[in-house]
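1. Sequence and predicted model, in that order:
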Amino acid sequence: MPIFNGTASAWPTFSFISIPGLETAHIWISIPFCLMYLGALAGNALLLILVRVEQNLHEPQFYFLAMLALTDLGLSMTTMPSVMAIFWFDVHHIGLDACLTQMFFIHTLSSVESGVLVAMAFDRLVAICAPLNYTRILTHCTVACLSGAALVRGVTLLAPLPFFLRTFPFCGDNILSHSYCYYPDMLNLACGDVTFSSVYGLVFVVCTFAVDAIFILVSYIKILGTIMNLETQDRNWRSLQTCACHLCTVLVFYLPLISLAVLHRYTRDTSPILYTIMSNTYLLMTPFLNPLVYSLKSRQIQAALRKRFGVQRVIAGE
């Protein structure tokens, strides 16, 4: 059912925004987007396969990496249909239920990914600060519990959001700021008092991303303190190298997330082009870059690639 200005509907439709001013170039713009999506799907699927078939990768840090790859696959498959539909078929509309479903999976998977990054930080903390107790602490049961806790937390905290939005009527043009359904974006289009829903969204961010970021920061402060107390500089460097992949992944995930959240909460009249760039960076770059980071920085992953596919090292100086 179409939405008309000044009217509200129980079954609204929403319109995705394309790249303003570049509508005629959608086919050409879709090429790098499509390549990056395919790269994200292929790269994360490959990581899952390697962790599954390589005995040398049957360790807690790589189990967490497999969970991260699975989450990135979910994010890519959740967002790719709406993004590519805009570029290829000029389809900009989505129904309320479909939009709420996409929104739920995007935010849930983002929360799960943040939780997995915390688990990976804990893995590095134990490996460097308590190496003799590593195998006793990071058992298969511990890995399963940490991964399961991240999933349960995300689903539990995100489940109310679609129900909150369904209680509001939507009026106006219902034009979304992104190429997918994003909770703060949809909340801005709702009519009525959205104070409680807005506060709940803020509480969710604090209880997930803020708490996770603090835990990761504290973990690395402890890790750096332990590394600085090591006897030799060579051991310091080798210990720090084991954290390089995780640190890169944390930055790739949190920097776009924080930037997008700031744009939504603290800016007005922001350029639509900036919104489009930041939103696609947030959900496209992370799944695309994570496999590259681990393929280029992890010696174990490189060894598994060479063994299975004859891939040579590409890092200069190694």
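-> Looks like it came in fine.

2. CA atoms for contacts and neighbours, from now on please.
-> Will do.

3. which stretches of the stretch 101-250 of the chain form helices?
-> 134-137, 140-158, 160-166, 183-189, 195-205, 211-228, 233-241, 244-266 (DSSP state H, counting those that start in this stretch).

4. what separates the third one from the chain centre, distance-wise?
-> This means helix 160-166. Helix 160-166 has its C-alpha centroid displaced from the chain centroid by 21 Å (Cα atoms, centre = their mean, to the nearest Å).

5. Pull out the buried residues from that helix.
-> For helix 160-166, burial by neighbour count (16 or more other Cα atoms under 10 Å) applies to 161, 162, 165.

6. Might you report the residue contacts of residue 289?
-> By Cα atoms under 8 Å, 6 or more residues apart in numbering, the contact list for residue 289 reads 40, 252.

7. same thing but at 10 Å, please
-> Counting by Cα atoms under 10 Å, 6 or more residues apart in numbering, residue 289 touches 36, 39, 40, 43, 44, 248, 249, 252, 253, 295.

8. sorry, back to before: with distance to residue 76 added, can I get the helices of the stretch 101-250 of the chain in TSV?
-> Formatted as TSV, the helices of the stretch 101-250 of the chain follow (distance: least, Cα to Cα, whole Å):
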stretch	distance to residue 76
helix 134-137	33
helix 140-158	17
helix 160-166	21
helix 183-189	18
helix 195-205	21
helix 211-228	22
helix 233-241	29
helix 244-266	14
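
9. what about versus this one:
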Amino acid sequence: MKKLAIAISTILLSGAVYADNTSDTTLHNAEGNVVGVIQFSPGTPGNDSNVLIRNSDGNLVGVTQFGNENKAKVRVRNGSHGNVLDIDQDGENNKGVIKARQGSELNNFDVEQDGMNNLGRIVADSSNENDALIEQDGDLNRANIRLMNADNNGPLEIHQDGNSNDSIIYVDGGTNNSAMTSIQGDNNYTETNFMGGSYNTANITISTNASDNEAYVNVFGSNNVKADINIDDSYNNLAAVGQWGDGNSADVDLSMNSNLNEVYVGQFGNDSVATVSLANSSENLIAVAQTNNDIANVTLTNSNSNDVFVVQF
């Protein structure tokens, strides 16, 4: 054992370039296991790690990769419940993917990436009561969370700190799902989409002197969906909420010297409510369009030179 440790230390300290390794782990009818994979990629190409969990509960899986061009994929299926799945990548051009299928529930999914040009993806198909987090620190990263026919999932979170990042949360047919996106930096793009389903919530926050970002919440054929967008101490951003359905609500808040932003809210259905609040923010454009028994509330406090338009049909 000592000889093995000495050999590993010698390789790491020598600066030798080794990579292109593959790790495959499968859990089937297995419970309460701990799986840890650590891979180093000093050069290129990178390493691959694949973990498959089938009909297995209560397992802890952690995949950690250092370097560039690494790929990690963790999959749970066949009714696997209560697993904690984590991918941690440090470097550039890495890809981390977690997928849940076939009634896999009560799992915790986490993808963390530090560096540039990374991709983080979490997918849940016909799987309920899971929570998911993608956290990226750096520039030119992409993050997406996709749910199909899934209920009571959340929070589904994306946190991006950096510039020129993209993120999407997409929920197709499901109820009581909660999506949250946080952006710090410039020139970022984010959208949250709900297709069908009901009683879902979306929250997008842009903060800390962020500028030139675009944030969208789109709701198609969904009822009783709540969309919140918060812009704090940030300027020159675009925020838009589009809701097609009944009983939806949109709440947009601008605060703490958030200037030169554009906010658009469109609600096309019945009995929806739009609330827009500005505090200590100036030179913003606010536009609200609504149809059929809708309510619009716009409040400005200590805010100057803003343009506000409300159109109701």
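-> Sure thing, it's come through. Computed from a predicted model, the values in this text were never measured in an experiment.

10. Next, the TM-score between them, please.
-> After superposition, the two chains reach a TM-score (TM-score structural alignment, normalised by the length of the second structure) of 0.18; 87 aligned residues with a Cα RMSD of 6.0 Å.

11. rewinding a little: can you list the buried residues of helix 160-166 of the first structure in TSV and add distance to residue 78 of the first structure?
-> Formatted as TSV, the buried residues of helix 160-166 of the first structure follow (distance: Cα to Cα, whole Å):
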residue	distance to residue 78 of the first structure
161	17
162	16
165	19
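
12. quick one: which of the helices of the stretch 101-250 of the first structure is nearest residue 53 of the first structure?
-> helix 140-158 (16.9 Å; Cα to Cα).

13. tell me what the host helix or strand of residue 52 of the first structure is packed against?
-> Here residue 52 of the first structure sits within helix 26-53, counting by DSSP states H and E. Helix 26-53 of the first structure sits against helix 60-89, helix 286-297, helix 299-309, with contacts defined as 3 or more Cα pairs under 10 Å, 6 or more residues apart in numbering; DSSP states H and E.

14. nearest to residue 225 of the first structure, of those helices?
-> Across those, closest to residue 225 of the first structure is helix 60-89 (Cα to Cα), at 21.2 Å.

15. the inter-axis angle of the closest one versus helix 140-158?
-> Relative orientation of helix 60-89 of the first structure versus helix 140-158 (axes from the mean of the first three to the mean of the last three Cα atoms, to 10 degrees): 40 degrees.

16. Which strands and helices lie in contact with helix 60-89 of the first structure?
-> helix 26-53, strand 93-95, helix 96-129, helix 140-158, helix 244-266, helix 286-297.

17. Please identify which helix or strand holds residue 11 of the second structure.
-> Residue 11 of the second structure belongs to helix 2-14, assigned by DSSP H and E.

18. cool, residue 14 of the first structure as well?
-> Here residue 14 of the first structure, judged by DSSP H and E, is contained in strand 13-15.

19. before we move on, the earlier item: can you add neighbour count and distance to residue 212 of the first structure and give the contacts of residue 289 of the first structure back as JSON lines?
-> Listed next are the contacts of residue 289 of the first structure as JSON lines, based on neighbours: other Cα atoms under 10 Å; distance: Cα to Cα, whole Å:
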{"residue": "36", "neighbour count": "18", "distance to residue 212 of the first structure": "28"}
{"residue": "39", "neighbour count": "17", "distance to residue 212 of the first structure": "28"}
{"residue": "40", "neighbour count": "27", "distance to residue 212 of the first structure": "24"}
{"residue": "43", "neighbour count": "22", "distance to residue 212 of the first structure": "26"}
{"residue": "44", "neighbour count": "27", "distance to residue 212 of the first structure": "23"}
{"residue": "248", "neighbour count": "15", "distance to residue 212 of the first structure": "16"}
{"residue": "249", "neighbour count": "19", "distance to residue 212 of the first structure": "14"}
{"residue": "252", "neighbour count": "19", "distance to residue 212 of the first structure": "15"}
{"residue": "253", "neighbour count": "23", "distance to residue 212 of the first structure": "12"}
{"residue": "295", "neighbour count": "22", "distance to residue 212 of the first structure": "25"}
